[in-house]
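[1] quick one: sequence plus predicted model below, questions after.
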Amino acid sequence: MIYSFDQMHKKEAKPLTDGRKVPFWALPPDEALLYAKREIEHAPLLVDDADLYAPVFWNLSVFKRSYELMEKILKVYIYPDGSRPIFHSPELQGIYASEGWFMKLMEESRQFSVKDPKKAHLFYLPYSSRRLRDAVYTPGSHNIKPLAIFLRDYVNNISSKYPFWNRKGGSDHFLVACHDWGPYSTTSHTELRKNTIKALCNADTSEGIFIPGKDVSLPETTIKEPKRPLKYIGGKRLSQRPILAFYAGLMHGRVRPTLEKLWGNDTEGDIRIFRRLPRRVSRNMSYVEHMKSSRFCICPMGYEVNSPRIVEAIYYECVPVIIADNFVLPFEEVLNWSTFSVVIAEKDIADLKNILLAIPLRRYLKMQECVKRVQKHFLWHAKPEKYDLFHVILHSIWFSRLKQIQTPL
């Protein structure tokens, strides 16, 4: 049988537990998670939805049902421990702002945060990897071990002070870290590294720290004006995008120098690659205008696999071209990135232009439409809105936790 969402919404089940009928939102935490997992596994097929664009999802029915249950069930306990500025001090500006915006909105949330840890389904470690680096790292030392030791000591402290970590070895705990060194700060504590759900911008599978299927790929978002996080968002129609592909930025790492060697500083070519925008170019067209005037925006890895240009491209309705082997794309457990981006293997960089020119116009127009439609899931709002970036990050963490739950036969 096929249900529309409105019909499905009216069919809320009330599970039996110990012979009593209990509303699912009143179940003990573990039972509520088990109920949610069962419900998602049998999610009714949706035929339409006014709020979500089906082509960008692997399975819209599963995502919708999971998200709905998250809204109704999920409660998060935020540890009050930890001194500022490393803890409870969100930084809302710059390329690492994702961790700060999530922290701010999570701590402000009346819907998801809970004061009683016994009611919690998840436990949040509210530290900033960026501020941890600023506070602990010795510039020029090339030694990031002190960051890992600091976080190890913090986890040891909360595990001795509270009973919650030890119940499941930290598997119902999570952290959100966007700085490149976020993964490495977890390496001195075995349970933190292996069990805890890590939402990381540096979601690199080749290093053995990020664990696909458990950990979450956190989008890296550049926020220039915290009071106006949505400034400049929007794009142009295809007829106003004369540039085939564009990149401007630093040339570190193993990918970007190759791009520069092949197409560097060709201000007239189809592919425009700049170490930085020359003044003679930027006077006529800014960085943002270049992205809005390009059909494809190249998003190459730097020293690490993550790049803020992926979300920038989505903001400016430019199809992202992602070049970063071993990178787990944000929300790829629910989003089908092939509908709104192009992923190119590092070995194929020399063939970049041919790959992009081979994409038929009809397919490109569909991809750009998908970029526009998926944009809502990558936006920060001072007050979170349904399906926005705060909610979708939280959903990925919730979804990861549900995957850990064993369903009895």
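    Thanks, I have the structure now. Numbers count the residues shown, from 1 in each chain.
[2] going by C-alpha atoms from here, please, whenever you check contacts or count neighbours.
    OK.
[3] now the strands: where do they sit in the stretch 301-409 of the chain?
    Under the criterion DSSP state E, counting those that start in this stretch, the stretch 301-409 of the chain contains strands at 319-323, 342-343.
[4] give me the helices and strands touching the longest one, please.
    Here strand 319-323 is seen to pack against strand 294-300, helix 309-315, strand 342-343, helix 361-374 when contacts are counted using 3 or more Cα pairs under 8 Å, 6 or more residues apart in numbering; DSSP states H and E.
[5] any chance of the strands of the stretch 301-409 of the chain in a markdown table, plus distance to Gly170 and mean neighbour count?
    Listed next are the strands of the stretch 301-409 of the chain as a markdown table, based on distance: least, Cα to Cα, whole Å; neighbours: other Cα atoms under 10 Å:
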| stretch | distance to Gly170 | mean neighbour count |
| --- | --- | --- |
| strand 319-323 | 33 | 26 |
| strand 342-343 | 34 | 18 |
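[6] list the buried residues of whichever helix or strand Pro146 is part of.
    In the assignment (DSSP states H and E), Pro146 maps to helix 145-161. By neighbour count on 16 or more other Cα atoms under 10 Å, the buried set for helix 145-161 is 146-152, 155, 158-159.
[7] considering those residues, which is situated nearest to Phe102?
    Leu151 (19.1 Å; Cα to Cα).
[8] for comparison:
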Amino acid sequence: MHIMQKKLKVAKIRNELPGCNNRFTLTSSSSIKIISTKNPQAKDLDYFKYFLIIVLAVILLLVILTVLQFIDGGHGGLLYKKISLQPVRNAPEIIITNNLPESLPTNENCSYWDCFNVFRCGRTGHDRITVYVYPLEKYVDENDIPVTETISKEYYEILDTIINSNYYTANPNEACLFIPSIDTLNQDRIRSQLTAKVLERLPYWSNGTNHLFFNMLAGMAPEFSPVIELNTANAIIAGADFDTYTFRTGFDVSIPVYSPFAKLAEVKSLQGERPWLVISSQLSIDPYFHQELLDLQALHSKLLILDICEYHNYSKRCDIETDKVYKYPRILQKSKYCLVFRGERMGQLVLLEAMAAGCVPVIIMDGVVMPFSNVIDWKRAAVFIMEDYTNTLMSTLNGISKEKYKQLQKQTKWLYDKYFSSLKSIIATTLDIIQDRVYPQWGRIYDDWNIASDEKSTNPLFLPITAPRNEGFTAVILTYDRVASLYKLIEKLGKVPSLAKVIVVWNNQRKAPPPISNFPFIQKPIKIIQTKANKLSNRFYPFEEIETEAILSIDDDIIMLTADELEFGYEVWREFPDRLVGFPSRTHIWDNVTLSWKYESEWTNEISMVLTGAAFYHKYWNYLYTTGMPPEVKDWVDDRMNCEDIAMNFLVANVTNKPPIKVAPKKKFKCPECVNNEMLSADLGHMFERSKCVDFFTKAFGRMPLRSVEFRADPVLYKDPFPEKLKRFNDIGSL
């Protein structure tokens, strides 16, 4: 390649040479200076100079390339770029002869511990696996016949997915995993013996160690081996036809057979009537199973058996009883369950087609290794029936409750959307599985692989069930210029036993905060932080001065809360350290008129938000708000100077899938004694803006994470007819 580049460079230089009436000299700055002359006697001398300059240019180019390669040291840089998968004209042919050694046969006893060199991974400081794709080469035998087939569209997409993923590296010296650019998806396209010789010629082959092959159709007639029939030595195989006898647990990766027809079956919603209980649409099933289905159909009208029509068309299926033609695979959308039988191969197209249609797969294959079975719990999404018990099919399905079916169906659709909806998803999941093997300390757990984000109930803080009391909380007050109410608030905070520190976030850049000597004297330290910009998000910045786990976020005009109420709020937070625990509450509702989410402040028994004008939460959420909040949400808040409290509720609920906790009874905030005729219109405008925030945040997060709850935390013996001295928090609920 370098030689070709050099020749092109020389040709370019020659094309740029001046005519006979010009000569050129090299100046001290190595630029070319053109000097006009018409002396015919100098023509021979000029040609000699031209030739000399060309030779010097070629030598200089060689030196530059050599120096760059030396400096690069094999670590990427200028000489390593993403490979192009486009065909190269006149690519040099590599001749494979019978005299070359073959690769070793597939090692059936391989495990992660003895056939995978983990020391190749992470030695350059990466916290992820790095994958190198071999450049495309043209291999021919001695008769100039191609040894390897032209890569298929599917395999091209696989290579392209890897090259554009975060795992890809263009530097083979830092690669953890190697992908040959040889299409091995279909056994029928492989010339096994000669292809094995090609593998032996790969520069980093090393008996297949740390190499990965993709195969979806293994074996050939009549045996149809469940493993690709190719000498892959110690390489990992991501295959679709494994059974429990051939699958190397913890080493190989089981993948599905990708079906492009699955896209035609996809449903956006699982709502709608499904008249058929179960459909069999798989082609060329074993005659034994076919007869079993006929016997069942004679007794049950909810079983539909489809087969190929008289004219072969994969997008059509015919009822074997009435010859009625159905569009396939859309007919799968009309059935609750879809059958998946053992065929010539274990992997079947119908699996992904059924899942795309929201049809729960019924697996009737003994010894099958389901796709990604080492991380996916298929019992949550499929029904398994042993082959010898096919006659129990209808009774088994009729015995599944409606609630259980809905769970299976929802999980089926979620698995398809997440892992199987495209070749890109399948390949990305395969690499993710290997990533978790190499770096188990950062690996995903069962819930991450099997539970949708809106169903998880997680505590990311890893705190005890009840946080310790002795640490106390830090009060963070956001203020601009309301000094009088700020002082009153600090005086009240000073009476709360668990207060550890007060931090005043001064959001006014035009005016300096009052000196600390002017602040009320309390027994706890006060720290004033002046911000660089007037942004509401400043109240959620993870200031290093916050040393306690608990934060009380409070506005400078919330002066109606008593010391008992604040202390009790902190006690409640200790019981729910991963939640927002606050006083003023709000909820969200769906507006059927505007078809959007609406912010609602009516006092009802149902809440989904607590306002951070007076709320306790863990300081981790400040860090996550600053570093993990969708940027469009933070920009929305800061540009409109509104809705930072709604954004924080979205953030916490999106991670935990839990509702907030409201503390103490309903109470008027702000100034209940104020009377203003314009308050009603102002409130309507405020509610409209807040509703826009809720709807925008839902789109930014990709879902509605808020959870509604009818729950309120009150102290023990609250309003019970006991003497006041027996009650710990007496001053709660007063206006």
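    Perfect, thanks for sending it. Predicted model only: the values in this text are computed from it and were never measured.
[9] before we move on, back to that, tell me which of the helices and strands packed on strand 319-323 of structure 1 sits most buried.
    Neighbour counts (mean count of other Cα atoms under 10 Å) averaged over each of those peak at strand 294-300, with a mean of 28.
[10] name the helices or strands packed onto that strand?
    Checked by 3+ Cα pairs under 8 Å, 6+ apart, strand 294-300 of structure 1 has strand 243-248, helix 309-315, strand 319-323 packed alongside it.
[11] that strand vs structure 2, mean deviation?
    Its matched residues in structure 2 lie on average 0.6 Å from strand 294-300 of structure 1 after superposition (mean Cα distance after the TM-score superposition for structure 1).
[12] on that earlier part again, what's the closest of the helices and strands packed on strand 319-323 of structure 1 to Glu71 of structure 1?
    helix 361-374 (20.1 Å).
[13] list the helices and strands that closest one packs on?
    Counting by 3+ Cα pairs under 8 Å, 6+ apart, helix 361-374 of structure 1 packs on helix 309-315, strand 319-323.
[14] which parts of the stretch 1-150 of structure 1 are helices?
    Using DSSP state H, counting those that start in this stretch, the helices found in the stretch 1-150 of structure 1 span residues 5-9, 29-41, 60-73, 97-108, 129-136, 145-161.
[15] need the counterpart of Tyr193 of structure 2 in structure 1.
    Careful, residue 193 of structure 2 is Gln and not Tyr. In structure 1, the residue equivalent to Gln193 of structure 2 is Ile149, according to TM-score structural alignment.
[16] one step back: among the buried residues of helix 145-161 of structure 1, which one sits closest to Leu238 of structure 1?
    Leu147 (46.3 Å).
[17] got the contact list for that closest one?
    Shown in contact with Leu147 of structure 1 (Cα atoms under 8 Å, 6 or more residues apart in numbering): 132-133, 136-137, 185.
[18] scan those and report the most crowded one.
    When these are compared by neighbour count (other Cα atoms under 10 Å), Ser185 ends up highest, at 24 neighbours.
[19] would you confirm that that one contacts Asp153?
    No - applying Cα atoms under 8 Å, one finds Ser185 of structure 1 not in contact with Asp153, separated by 11.4 Å.
[20] from Phe164 of structure 1, how far out is the equivalent of Ile279 of structure 2 over in structure 1?
    Using TM-score structural alignment as the criterion, Ile279 of structure 2 maps onto Phe246 of structure 1. Here the criterion is Cα to Cα, to the nearest Å. By it, Phe246 of structure 1 lies 49 Å from Phe164 of structure 1.
[21] more neighbours: the two, which one.
    Just comparing Phe246 of structure 1 and Phe164: by other Cα under 10 Å the higher neighbour count belongs to Phe246, 23 against 19.
[22] wouldn't that one be in contact with Cys297 here?
    Yes - with contact defined as Cα under 8 Å, Phe246 of structure 1 counts as touching Cys297 (5.1 Å).
[23] what residues are shared contacts of those two?
    Common neighbours of Phe246 of structure 1 and Cys297, using Cα under 8 Å, 6+ apart, are Met291.
[24] just the contacts of Leu147 of structure 1 now: which is nearest Ser66 of structure 1?
    Proximity of the contacts of Leu147 of structure 1 to Ser66 of structure 1 (Cα to Cα) peaks at Ser185, which lies at 30.7 Å.
[25] quick one: the nearest residue to that closest one once chain neighbours are set aside from Lys115 of structure 1, how far?
    Leaving aside its sequence neighbours, Ser185 of structure 1 sits nearest to Ala148 (Cα to Cα, 6 or more residues apart in numbering; 3.9 Å). The spacing between Ala148 of structure 1 and Lys115 of structure 1, counted by Cα to Cα, is 28 Å.
[26] how about Cys318 of structure 1?
    42 Å.
[27] out of these two, which sits in the more crowded spot?
    Comparing Cys318 of structure 1 with Lys115 by other Cα under 10 Å, the one with more neighbours is Cys318, at 34 against 14.
[28] and Ile308 of structure 2, how far from Asp635 of structure 2?
    57 Å.
[29] the two: which is more packed in?
    Ile308 (20 against 13).
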